[in-house]
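In: Just to be clear, the model below is a prediction. Sequence and coordinates:
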Amino acid sequence: MYNVKAYSATSATAPLASDTIARRDLTENDVQIEILFCGICHSDLHMVRNEWTGMPTVYPIVPGHEIVGRVTQVGSAVTKFKAGDLAGVGCMVESDGSCPQCKAGFEQFCPNLTLTYNSTDKHMGGVTYGGYSDSIVVDERFVLRVPPNLELPGVAPLLCAGITTYSPLRHWGVTEGKKVGVVGLGGLGHMGVKLAHAMGAHVVVFTTSPDKKEDALRLGADEVVISRNSDEMEKHAGSFDFILDTVSAKHDINAYLNLLARDGNITLVGAPPKPLEVTAFSLIMGRRSLSGSNIGGIAETQEMLDFCGEHNITADVEVIPIQKVNEAYERLVKSDVKYRFSIDMASLKSE
C-alpha cells in the first residue's frame, strides 16, 4: 500500500479539496499508472453531490473515470503493458469475468461490476477512488492502449463520452450513406457528431440554440435543425436511419420518433430525471424502436480509441488545474464549457 495525493469531497455540500488516499500494491496482474489528465464527467458532479438515489455516495469520494496517463510499473504476469506506455482507464476497473455478459464482451453489464470510484473495493475494503489523484492501480484487463498521435487532454473524455456515443452508433450500424441525427450539442453530442461524421454518415444536429449552428458545422455536421421550429422538423419527417439522443432534460421524444424512417432507431444516452412520454403510434407507424445505451465493453472501448487514433478524433476540451475543479463544477451546471473539462493532474503536485 502506498499514499498518493488526491482531491476528495467529504459530504454532498462540501467542496472538493486536497486529500491523501491509499492505493494498493501491485498484484501480478496489475498496472500502475501515473495520471496525467482526468476528464470531468457530469456524473462526477451528480455523485459528489449525492444526486442519484439509486447509487448513494460513500464519503469521502474521489471522482474521475476519464483517466489518461503513463504506466510506471507492471505486475509480473502483465503482458500487454510496460513502463512508459500511454494508458487509459474508463468507468470500470473490474468485473467477475465469468458471467454471460463478461464472456460476451459486455463487462459494463456485469452484475458484479466494480466502478472506477464509489464502488466496493474488494482489495482494500471501503470504496474505490477515481482519477482526481496522482496515480491508480488497475487490473490489466481494464487498462486501455492510447494511440500515441492523439493529444492527451482531449483523449481523457473519450473514456466516457467517446465510448458512450461510439457504442450505439456501432451497434445500430451507422456507416457511409446512413442519415444520423444527434439531439443536443454538449459533451456527449459533440462526440456523437465527430464520430458519426468519421463513420461516413450524413449528420444532422438538433439543437434549441441557433448560436450553436456554426460550431455544429465545424464539428462535422452536414445540417443543423433548430428543434423548436416545426417547419424545419417536418422537412425531415420519416427520413432518419438512426438518432442519438444526448439530452438529459425533459423533451418531446415523439417529435424525434416521427423523424425516423422504417425500422429506424433512437438511442437514449442522456438521462432525463423524469420519464419521457412515448405514444404508441410513434413506434407502431414504421416499426420504429427506442432504446438506451451506457458505455461499452473493454474490447469495444479499445476499438473506439483505435478508431479515434485513425481519424485523429479527440474531445474539445478546456484544460484546467485541479485547483479550479469546484469552479468547473459550477460552470458545468450552467453548461458553460465547450465541450468537456480536462484536469491537468500535474497541478496536483503543488498541493
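Out: Right, received. Where do you want to start?
In: Please count neighbours and contacts with C-alpha atoms only from this point.
Out: Fine.
In: Name the residues of stretch 85-103 that are buried.
Out: Counting neighbours by 16 or more other Cα atoms under 10 Å, one finds that the buried residues in stretch 85-103 are 85-95, 97, 101-102.
In: Touching, Met191 and Ser167? I think so.
Out: No. Met191 is beyond contact range of Ser167, at 11.7 Å (criterion: Cα atoms under 8 Å).
In: More neighbours: these two, which one.
Out: Met191 (27 against 19; other Cα atoms under 10 Å).
In: Could you measure from that one over to Ala216?
Out: For Met191, the distance to Ala216 equals 11 Å [Cα to Cα, to the nearest Å].
In: Equivalent analysis for Gly88, please.
Out: Between Gly88 and Ala216 the distance, using Cα to Cα, works out to 28 Å.
In: Can you say which two of the buried residues of stretch 85-103 are spatially most distant?
Out: Farthest-apart pair in those is Asp85 and Gln101; separation 29.1 Å (Cα to Cα).
In: quick revisit: how about the buried residues of stretch 85-103 in JSON lines, adding secondary structure?
Out: Rendered in JSON lines, the data for these read as follows (DSSP: H, G, I helix; E, B strand; the rest coil):
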{"residue": "Asp85", "secondary structure": "coil"}
{"residue": "Leu86", "secondary structure": "strand"}
{"residue": "Ala87", "secondary structure": "strand"}
{"residue": "Gly88", "secondary structure": "strand"}
{"residue": "Val89", "secondary structure": "strand"}
{"residue": "Gly90", "secondary structure": "coil"}
{"residue": "Cys91", "secondary structure": "coil"}
{"residue": "Met92", "secondary structure": "strand"}
{"residue": "Val93", "secondary structure": "strand"}
{"residue": "Glu94", "secondary structure": "strand"}
{"residue": "Ser95", "secondary structure": "coil"}
{"residue": "Gly97", "secondary structure": "coil"}
{"residue": "Gln101", "secondary structure": "helix"}
{"residue": "Cys102", "secondary structure": "helix"}
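In: Got another one to weigh against that:
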Amino acid sequence: MSSVRAYTATSPTAPLTPGTIERREVGPHDVLIDIAYAGVCHSDIHTVRGDWGRVPYPLTVGHEIAGVVAHVGSEVTRHRVGDRVGVGCMVDSCRECVNCRAGVEQYCLRGFTDTYNGTDRDGSVTQGGYSEQIVVDEHFVLRLPESIPFERAAPLLCAGITTYSPLRTWKAGPGTRVAVVGMGGLGHMAVKIAHALGAEVTVLSQSLKKREDGLRFGADHYHATSDPDTFTRLAGTFDLIVNTVSASIDMDAYLDLLALDGTLVSVGAPPEPVPVTLFTLFENRRSFAGSKIGGIDQTQEMLDFCAEHDIAPEVEVIGADQVNDAWERVMASDVRYRFVIDVATLREPATA
C-alpha cells in the first residue's frame, strides 16, 4: 500500500479537504498512473451528496482521469512506462458474463467496479481521480491520442463516451435528425460528436444564452425550451433525442418531439423518478431508453474518433484548492463547459 495526496469528501455537506488516500500495490496486471488532470463531473457531486445512495465517507471522487504510466506489473502487455493514458468510470468487471464478453463491460451482469465508491478486488472502497496516483488493471486503462492535450482528454473519459455511445448505438449520421437536450458538459460534447457523425443537430436548451457556442460547436439549429412554442413547432421532428440534463424535465413533452420510430435516450440522471405516460410512447411508435457510458473498446474508439475529427471538450483548468468553488459553479450551471483539476497543484499548499 502507498499513500498519495488527494481531495476528499468527509460528509455530504462538508467541503472537500486535502488529505491522503491509500493505493494498493501494483499487481501483475496493474498499471500505476501519475495523474496529470482530473475532470469534474456532475456525477461526482451527486455521489458525494448522497443523491444516488449511501456513501462510505471519506471518499475521493473523479472518474475523468488523464496521466502518464509510472509503473507496470510484471504481466502487463497493453501499456508501457511513459505512455499517455486515461481512466474513465470503471476500473474492473467480471469479464466472464455474456455482456463483458460482448465488450459492453458497463452492463456487467455482476456489476462493474466504479472508479470511486465501488468495491475493489481487496474489498476496500475504490477512490477516484482527485488524487496524485491511481492503480488500475491494464484492461481498463485507455490510450490517449497524442493530438489531444491531457487537460482536454480527461473529460472525454466520461462526458465524451457517455454521449458518443448512444449516438453510435442509435446510428446518428447523415440523414438523421438529432436533438441534444442541454448544453452543459455532456451536451456540448454530444453536439460536437453528432455533427462529426454527419447528423443534422438541434440544441434544446432552457435559454438562448449559449446559442453562439452551440452553432460554433456544430449545431444546425438552437431553440429555447422555456418558449412553449418550441414544443409546438418541433413536434414529430427528431429521429433521436439525447437528454443530457440531470434535472427533472417534462419527459412527455420531449417524447412528443420524436418522429416515427424515434428514440429519446437519457444519459442525465436526476435523483428522483421521472414520470412517463405510456400513451405518449404509443404515438409514432416512440421509444424511451437509457444509456450508461461505453465499453472499453468503444471508449478507445471514441478517443480515436475525437482525435481524427479534432474534437475535444471546452475546459476551464483549476487548481485543486478551487474545487469547492467549482462544484458550486457546476450546480449553478456556471461553467463552459468542464472544469478540470490540474493535479500538480495537489503538491502545493492550499490557499482557500
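Out: Here it is on my side, so go on. Just so it is clear, the model here is predicted, and its values are computed rather than measured.
In: Nearest to Ile253 of structure 1 among the buried residues of stretch 85-103 of structure 1?
Out: Distances from the buried residues of stretch 85-103 of structure 1 to Ile253 of structure 1 were compared by Cα to Cα; the smallest belongs to Cys91, at 27.6 Å.
In: Looking for the alignment partner of that closest one in structure 2.
Out: When the two structures are superposed using TM-score structural alignment, Cys91 of structure 1 falls opposite Cys89 in structure 2.
In: which residues touch that match?
Out: With contacts defined as Cα atoms under 8 Å, 6 or more residues apart in numbering, the neighbours of Cys89 of structure 2 are His63, Glu64, Asp114, Thr115, Leu157, Cys158, Ile293.
In: What's the match for the last one in structure 1?
Out: Matched to structure 1 by TM-score structural alignment, Ile293 of structure 2 sits across from Ile295.
In: need the helices for the stretch 101-250 of structure 1, in chain order.
Out: Along the stretch 101-250 of structure 1, the stretches classed as helices by DSSP state H, counting those that start in this stretch are 152-155, 161-171, 187-198, 213-219, 230-234.
In: Tabulate those helices in JSON lines, adding columns for distance to Arg24 of structure 1.
Out: Formatted as JSON lines, the entries for those read as follows, by distance: least, Cα to Cα, whole Å:
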{"stretch": "helix 152-155", "distance to Arg24 of structure 1": "26"}
{"stretch": "helix 161-171", "distance to Arg24 of structure 1": "28"}
{"stretch": "helix 187-198", "distance to Arg24 of structure 1": "32"}
{"stretch": "helix 213-219", "distance to Arg24 of structure 1": "41"}
{"stretch": "helix 230-234", "distance to Arg24 of structure 1": "54"}
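In: What is the corresponding segment of structure 2 for the top strand by length along structure 1?
Out: Secondary structure assigned by DSSP state E gives strand 30-40 as the longest strand of structure 1. The counterpart of strand 30-40 of structure 1 in structure 2, counting by TM-score structural alignment, spans residues 30-40.
In: and of the helices of the stretch 101-250 of structure 1, who's closest to Ile136 of structure 1?
Out: If we rank the helices of the stretch 101-250 of structure 1 by Cα to Cα, the stretch that ends up nearest is helix 152-155, at 17.0 Å.
In: And Phe150 of structure 2? What does it align with in structure 1?
Out: Aligned counterpart of Phe150 of structure 2 in structure 1: Leu152 (TM-score structural alignment).
In: for its match, what are its contacts?
Out: Applying Cα under 8 Å, 6+ apart as the definition, the contact partners of Leu152 of structure 1 turn out to be Phe37, Val68.
In: let's see 7 Å
Out: With contacts defined as Cα atoms under 7 Å, 6 or more residues apart in numbering, Leu152 of structure 1 is in contact with Val68.
In: mind checking how far it is from Ala83 of structure 1?
Out: Relative to Ala83 of structure 1, Leu152 of structure 1 is positioned 17 Å away (criterion: Cα to Cα).
In: repeat for Val180 of structure 1
Out: The span separating Val180 of structure 1 from Ala83 of structure 1 equals 41 Å under the rule Cα to Cα.
In: neighbour count winner among those two?
Out: Higher neighbour count among Val180 of structure 1 and Ala83: Val180, with 30 against 13, using other Cα under 10 Å.
In: Next, the contact list for the counterpart of the more buried one in structure 2, please.
Out: Alignment note (TM-score structural alignment): Val180 of structure 1 maps to Val178 of structure 2. The contact partners of Val178 of structure 2, by Cα under 7 Å, 6+ apart, come to Ala199, Glu200, Val201, Thr202, Phe238, Asp239, Leu240, Ile241.
In: mind giving me JSON lines with these and columns for neighbour count and distance to Asp229 of structure 2?
Out: Compiled in JSON lines, those are given as follows (neighbours: other Cα atoms under 10 Å; distance: Cα to Cα, whole Å):
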{"residue": "Ala199", "neighbour count": "23", "distance to Asp229 of structure 2": "24"}
{"residue": "Glu200", "neighbour count": "21", "distance to Asp229 of structure 2": "21"}
{"residue": "Val201", "neighbour count": "29", "distance to Asp229 of structure 2": "19"}
{"residue": "Thr202", "neighbour count": "24", "distance to Asp229 of structure 2": "15"}
{"residue": "Phe238", "neighbour count": "25", "distance to Asp229 of structure 2": "16"}
{"residue": "Asp239", "neighbour count": "22", "distance to Asp229 of structure 2": "20"}
{"residue": "Leu240", "neighbour count": "28", "distance to Asp229 of structure 2": "20"}
{"residue": "Ile241", "neighbour count": "29", "distance to Asp229 of structure 2": "18"}
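In: Tell me which of those residues you also see in structure 1.
Out: Retained in structure 1 (both residues aligned by TM-score structural alignment, their matches' Cα atoms under 7 Å) from the contacts of Val178 of structure 2: Ala199, Glu200, Val201, Thr202, Phe238, Asp239, Leu240, Ile241.
In: Show me what the third one aligns to in structure 1.
Out: Under the alignment (TM-score structural alignment), Val201 of structure 2 pairs with Val203 in structure 1.
In: Just to check, that match is in contact with Val225?
Out: No. Between Val203 of structure 1 and Val225 there is no contact, the gap being 10.8 Å when judged by Cα atoms under 7 Å.
In: and the gap between His202 of structure 1 and Leu169 of structure 1?
Out: According to Cα to Cα, His202 of structure 1 stands 13 Å off from Leu169 of structure 1.
In: isn't Leu219 of structure 1 right next to Lys194, touching?
Out: Yes. The pair Leu219 of structure 1 / Lys194 is scored as a contact, 5.9 Å apart, by Cα under 7 Å.
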